[in-house]
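>>> My questions concern the predicted model and sequence given below.
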Amino acid sequence: ATVVSDGPREDKFAIAAEVYNQAGELGRRAGVQVAVHPSSHHNTLLFDRSDYDAIFALLDPDLVGWVPDTGHILRGHKDMSDTLRTYRDRIRYIHLKDVDANGSWAMLGKGVCDTPVVIEIANTAPRFNGWLVLEEESETAAADPAGAVKTNRQTMRSLGA
């Protein structure tokens, strides 16, 4: 969710919402669901909780869903659980990723992401399609990708997912 334009940052929310709502309408006509996936990288529009509040106030929830990314939410210094609960009705699927207390990528279950809470919220989200997409960007995964996949699978199984 990056918007590059001139002008005040507040105006970018309106620009983004207009584009997302139009895309959502086109998607509806084509039978495709449209959803916003924010990040925590430089120039992102959706970084902290007030940003989420601003954009979701402008988006039509029937046209534009949300694909929260737990790692990016945590890196944005937001209360992940509260943000997910507040906007659970918009969740379509979830990118599940962990970070340490400094915001560096961590293996799932080794950082600050409360994965059981994410699973609980997902299971109560009315539009959740059942997909928890595990993303692994830690140094451990870079050194041993296959091992990271196996470890994450074991972590998820230990949580009953």
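Thanks, I have the structure now.
>>> For the rest of this, base every contact and every neighbour count on C-alpha atoms.
OK.
>>> give me the number of residues near Ala35?
22 (other C-alpha atoms under 10 Å).
>>> list the contacts for it?
Ala35 makes contact with 24, 64-67, 92 under the criterion C-alpha atoms under 8 Å, 6 or more residues apart in numbering.
>>> hey, where'd the helices end up in this structure?
9-30, 49-58, 70-75, 80-86, 115-124, 139-143, 145-158 (DSSP state H).
>>> dropping in the other structure now:
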Amino acid sequence: MQDENEIGILMSLTDPKVVYLAPDSAHLLGAGMDPASIIRTYQDRVAYVHLKDLTDKSAATPDSHLPYFCELGKGSVNLHRTIEALNEIN
């Protein structure tokens, strides 16, 4: 899935008792989505989370291939908001 629209389509076409979501914070951000928002939107379907961070595009060199995953807290994923969303949905 490449964008929030595609996630919405998949969620609408599948049984919420059978198909769950395992959001990946770095991949969501890399695709232009807000991980905290996705977690809140699909809170009843979140099975587990891949909590990862992603380098900021400004940190890239001309010969680099983004995305680069990095140590939590060193990239551009808003971990505070993401963890806050997880706490909200228990």
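Ah, there it is. All figures in this text were calculated on a predicted structure; none of them were measured in a lab.
>>> now the counterpart of Ile7 of structure 2 in structure 1: how far from Met156 of structure 1?
The alignment partner of Ile7 of structure 2 in structure 1, by TM-score structural alignment, is Tyr52. Using C-alpha to C-alpha, to the nearest Å, Tyr52 of structure 1 is found at 28 Å from Met156 of structure 1.
>>> Now do the residue most central in space within structure 1 against Asp98 of structure 1, distance only.
Residue closest to the mean C-alpha point of structure 1, counted by C-alpha atoms, centre = their mean, is Pro68 at 1.7 Å. Applying C-alpha to C-alpha, the value for Pro68 of structure 1 to Asp98 of structure 1 is 13 Å.
>>> now do Val67 of structure 1
If you go by C-alpha to C-alpha, the gap between Val67 of structure 1 and Asp98 of structure 1 works out to 16 Å.
>>> so what's Tyr68 of structure 2 up against?
54-55.
>>> And it, how far from Arg40 of structure 2?
Taken as C-alpha to C-alpha, the span from Tyr68 of structure 2 to Arg40 of structure 2 is 25 Å.
>>> Could you do Leu28 of structure 2 as well?
For Leu28 of structure 2, the distance to Arg40 of structure 2 - C-alpha to C-alpha - is 13 Å.
>>> Show me which of those two is the more surrounded one.
Leu28 (20 against 17).
>>> Could you check which residue of structure 1 pairs with the more buried one?
Aligned partner of Leu28 of structure 2 by TM-score structural alignment: Ile73.
>>> what's the nearest residue to its match if we skip its chain neighbours?
Leaving aside its sequence neighbours, Ile73 of structure 1 sits nearest to Met80 (C-alpha to C-alpha, 6 or more residues apart in numbering; 5.9 Å).
>>> can you check Val117 of structure 1 too?
Ser81 (7.0 Å).
>>> hmm, back to that, how about the nearest residue to the residue nearest to the centre of structure 1 once chain neighbours are set aside, what does it touch?
Excluding the flanking residues, the one nearest Pro68 of structure 1 by C-alpha to C-alpha, 6+ apart is Ile94, at 5.3 Å. Taking C-alpha under 8 Å, 6+ apart, we find Ile94 of structure 1 in contact with 67-70, 122, 131-133.
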